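J.: My questions are about this predicted structure, shown below with the sequence.
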Amino acid sequence: MKLIFAIVSNDDANRVQSALTKARFQVTRLATTGGFLLAGNTTFLCGTDDEKVDEAIEIVGKHSKKRTQLVPSSASYGVGMYSAFPVEVQVGGATIFVTNVERFEKL
């Protein structure tokens, strides 16, 4: 048995959850915050059999898209002089971790 941690953008979370549930995966949804942009995201926890891991990852990948976003940035132009200008960064997609489960009980 495996435990999948799938971290996706809040923009994609509903689509990912619906697709996983439709494929009969049981998921737990957690509201989390990312470190790079301090933006909200969603982490899904999904326990599944070893042979179904690739299917779950495929579903998450299909429903979590990468996109670009403009974010403010600061650049220094000398002593004490700063100018803010937007920088385009890539956001979205998914970060997925798969771990072994030593013991599972549903009470």
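T.: Yes, it's here.
J.: CA only for contacts and neighbour counts going forward, please
T.: Fine.
J.: tell me the SS of the residue in the chain sticking out farthest from the centre?
T.: In the chain, counting by CA atoms, centre = their mean, Val79 sits farthest out from the average C-alpha position, at 38.9 Å. For Val79, the assignment made with DSSP: H, G, I helix; E, B strand; the rest coil gives coil.
J.: then this one, side by side with the first:
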Amino acid sequence: MKLIIAIVNDEDVHHLIEDLTKSKFMVTKLATTGGFLKSGNTTLLIGVDDEKVDQVIGIIKDNCETRKQTITSTTPISGAAGVFIPYPVEVRVGGATIFVVDIEKHVKL
């Protein structure tokens, strides 16, 4: 048995969970926050038999595309304490980070 830990963008998670549950996979959803953009992410925990790992990864790939997004960043003005100028920055968001780990024991009570 494997535990799939998938970290996905909040914008992608709704359709992803729908597709996973339609395919009879049980999912635990955890609200998390990304460190770089300080934006909302969702971490999914999915326990599956070894032969189902590729199927789950395929569903995640189908639902979590990487895309470009413009955010506003601030830069301090030199010589002016506490004064910042906002400017747009294009970053890549979406996609998924997936970890697959072996499960030594699984108990469901």
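T.: Arrived safely. It should be emphasised that the depicted structure is a prediction, and the values quoted were computed from it without experimental measurement.
J.: so what's Ile7 of structure 1 closest to, chain neighbours aside?
T.: Thr43 (4.3 Å; CA to CA, 6 or more residues apart in numbering).
J.: Could you double-check that the one you found lies in contact with Arg29?
T.: Yes: with contact defined as CA atoms under 8 Å, Thr43 of structure 1 and Arg29 form a contacting pair (6.0 Å).
J.: So those two - more neighbours on which side?
T.: For Thr43 of structure 1 versus Arg29, neighbours defined as other CA atoms under 10 Å are more numerous around Thr43 (23 against 15).
J.: in what helix or strand does the more buried one lie?
T.: Thr43 of structure 1 belongs to strand 40-48 when assigned by DSSP states H and E.
J.: Now do the residue nearest to Ile7 of structure 1 against Ala94 of structure 1, distance only.
T.: As judged by CA to CA, to the nearest Å, Thr43 of structure 1 and Ala94 of structure 1 stand 10 Å apart.
J.: Same question for Lys106 of structure 1.
T.: Counting by CA to CA - Lys106 of structure 1 and Ala94 of structure 1 are separated by 28 Å.
J.: Who has more neighbours out of those two?
T.: Ala94 (23 against 3).
J.: In space, what's closest to the aligned residue in structure 2 for the more buried one - neighbours in sequence excluded?
T.: Matched to structure 2 by TM-score structural alignment, Ala94 of structure 1 sits across from Ala96. Among residues not flanking Ala96 of structure 2 along the chain, Val8 sits closest, at 4.8 Å (CA to CA, 6+ apart).
J.: what's the answer for Asp49 of structure 2, then?
T.: Asp49 of structure 2 sits nearest to Met1 (CA to CA, 6+ apart), 4.5 Å away.
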